[in-house]
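Trainee: got a predicted model here, sequence first, then my questions.
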Amino acid sequence: MAENHSENKKNETWEWIKSLGIAIILALAIHQFVFAQFMVDGESMMPTMQNQERLIVNKLIYHIHSPQRGEIIVFQYPSDTTKDFIKRVIGLPGDTIEVKGGKVYRNGQALNEPYLGEPTFGAYGPVTVPTGKVFVMGDNRNNSKDSRDPSVGFVPDNLVVGRADLIFWPVSNMKLFPFK
């Protein structure tokens, strides 16, 4: 009888070890291929996102379809791919982008951008977004290193990590971003 109890304990321990191993493998696979956590570093996306907020980024979505105008994406900084940037997609391939008179224009039409805190200073463009790339800008346009800066430029599709879907920390700022 004692031998049977000992055998049951061994089986139960082995089942727990297998379950824990499977859970770890699944968590790593989900992190690698589906979702990832990122932290906002800086003020370039204010007022939409605050410095030090934590995000869930959907890494799978752009294997299904390309980035869409208005989506907030995480991408590898083209001048140093060990760094990640968070910006809003303003232009897609073939779009002409221009900044003038405090507004951003896409294909000759001023954008309605209620998420901005102030007008966009300076002039830029017009430029046309090449195939396989996107044009991105921070929501805090006057304090953002974005596609207007030569070190960023047009962001190649292969450097896009994913779409920001959710701010989860701090909990008081929790927000799900609208999908296009």
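Mentor: Cool, the structure landed. Numbering: from 1, shown residues only.
Trainee: only C-alpha atoms from now on, for both contacts and neighbour counts.
Mentor: Fine.
Trainee: isn't Lys133 right up against Leu159?
Mentor: No. Counting by Cα atoms under 8 Å, Lys133 does not reach Leu159; the two are 9.3 Å apart.
Trainee: so which of the two has more stuff around it?
Mentor: Shown here are Lys133 and Leu159; by other Cα atoms under 10 Å, Lys133 has more neighbours (20 against 15).
Trainee: could I get the buried residue list for the helix or strand where Ser19 lies?
Mentor: Assigned by DSSP states H and E, Ser19 falls within helix 2-33. Buried residues in helix 2-33, counted by 16 or more other Cα atoms under 10 Å: none are found.
Trainee: can you list contacts of the next helix or strand after it?
Mentor: Once the chain leaves helix 2-33, the next helix or strand it forms, by DSSP H and E, is strand 35-39. Strand 35-39 is contacted from outside by 52-60, using Cα atoms under 8 Å, 6 or more residues apart in numbering.
Trainee: switch the residues you listed over to a markdown table; also include neighbour count and secondary structure.
Mentor: Shown next, in a markdown table, are the contacts of strand 35-39 (neighbours: other Cα atoms under 10 Å; DSSP: H, G, I helix; E, B strand; the rest coil):
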| residue | neighbour count | secondary structure |
| --- | --- | --- |
| Gln52 | 14 | coil |
| Glu53 | 18 | coil |
| Arg54 | 21 | strand |
| Leu55 | 23 | strand |
| Ile56 | 19 | strand |
| Val57 | 23 | strand |
| Asn58 | 21 | strand |
| Lys59 | 21 | coil |
| Leu60 | 16 | coil |
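Trainee: want to compare, so here's the second one:
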Amino acid sequence: MENKVKNEWLEWLKAIIVAVVIAFFVHTFIFATSIVEGESMEPTLENGERVIFNKFIYIINEPKRGDIIIIQHPNKNYVKRIIALPGETIEVANNELYINGEKYQETFLSEEISKKTGRFGPIVIPEDSYFVMGDNRGISKDSRNGLGYIQRDEIIGRSEVIIYPFSEWDLTR
């Protein structure tokens, strides 16, 4: 009987160790969480929301326009939306976004918010760089005013799901 109890404890210990190793692997290489700080991504993401981001996706794929990404900077991580890709020309004129001379429809923005983007460009995005903006254009620190171009190696993942608060469970893409 004592041997059976000892074997059961060993099996439980093995299961716990395997679970911890798997959780560590998943958190380190595949998924992690981030807390949205500030209002720069409203209404898509709000201050205090916790999101799961996919670290693995950009190992097998390149970032795409419209992706909501996590950017790693020395002092802070940022959550922003990719607007323009390497080598593209971007311009905002008359409250409209143009990429490579063609009007780009930003379906994720209200007309009121798109008017706060300001006028800029045309500018050409350097190779291996991305142009990002927050969805709340009037107050966002982004490629227009402080973050500059985002290098490929600064992008650590793509936001996938809002996990907290629970009432906001939603896909962010």
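Mentor: That came in fine, so what should we check first? A quick note: this is a predicted structure, and the numbers were derived from the prediction, not measured.
Trainee: roughly how far does the equivalent of Ile30 of structure 1 over in structure 2 sit from Ser40 of structure 2?
Mentor: Structural alignment (TM-score structural alignment) places Ile30 of structure 1 against Val26 in structure 2. If you measure Val26 of structure 2 against Ser40 of structure 2 using Cα to Cα, to the nearest Å, the figure is 29 Å.
Trainee: need the distance between the two termini of stretch 94-102 of structure 2.
Mentor: 14 Å.
Trainee: what segments of structure 1 are helices?
Mentor: Counting by DSSP state H, structure 1 has helices at residues 2-33, 61-64.
Trainee: ok, which of the ones you listed comes nearest Phe121 of structure 1?
Mentor: helix 61-64 (31.5 Å; Cα to Cα).
Trainee: quick one: that closest one aligns where in structure 2?
Mentor: Under TM-score structural alignment, helix 61-64 of structure 1 corresponds to residues 57-60 of structure 2.
Trainee: buried ones in the longest strand along structure 1?
Mentor: Counting by DSSP state E, the longest strand found in structure 1 is strand 160-169. Under the neighbour-count criterion of 16+ other Cα under 10 Å, strand 160-169 of structure 1 has 160-168 buried.
Trainee: how about a markdown table for the residues you listed, with distance to Ile25 of structure 1 added?
Mentor: Output for these, formatted as a markdown table (distance: Cα to Cα, whole Å):
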| residue | distance to Ile25 of structure 1 |
| --- | --- |
| Val160 | 25 |
| Val161 | 21 |
| Gly162 | 21 |
| Arg163 | 24 |
| Ala164 | 24 |
| Asp165 | 24 |
| Leu166 | 24 |
| Ile167 | 25 |
| Phe168 | 24 |
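Trainee: mind giving me the packing neighbours of the helix holding Ser19 of structure 1?
Mentor: In terms of contacts (3 or more Cα pairs under 8 Å, 6 or more residues apart in numbering; DSSP states H and E), helix 2-33 of structure 1 is packed against no helix or strand at all.
Trainee: start and end residues in structure 2 for the longest strand of structure 1, please.
Mentor: Alignment of strand 160-169 of structure 1 against structure 2: residues 155-164, by TM-score structural alignment.
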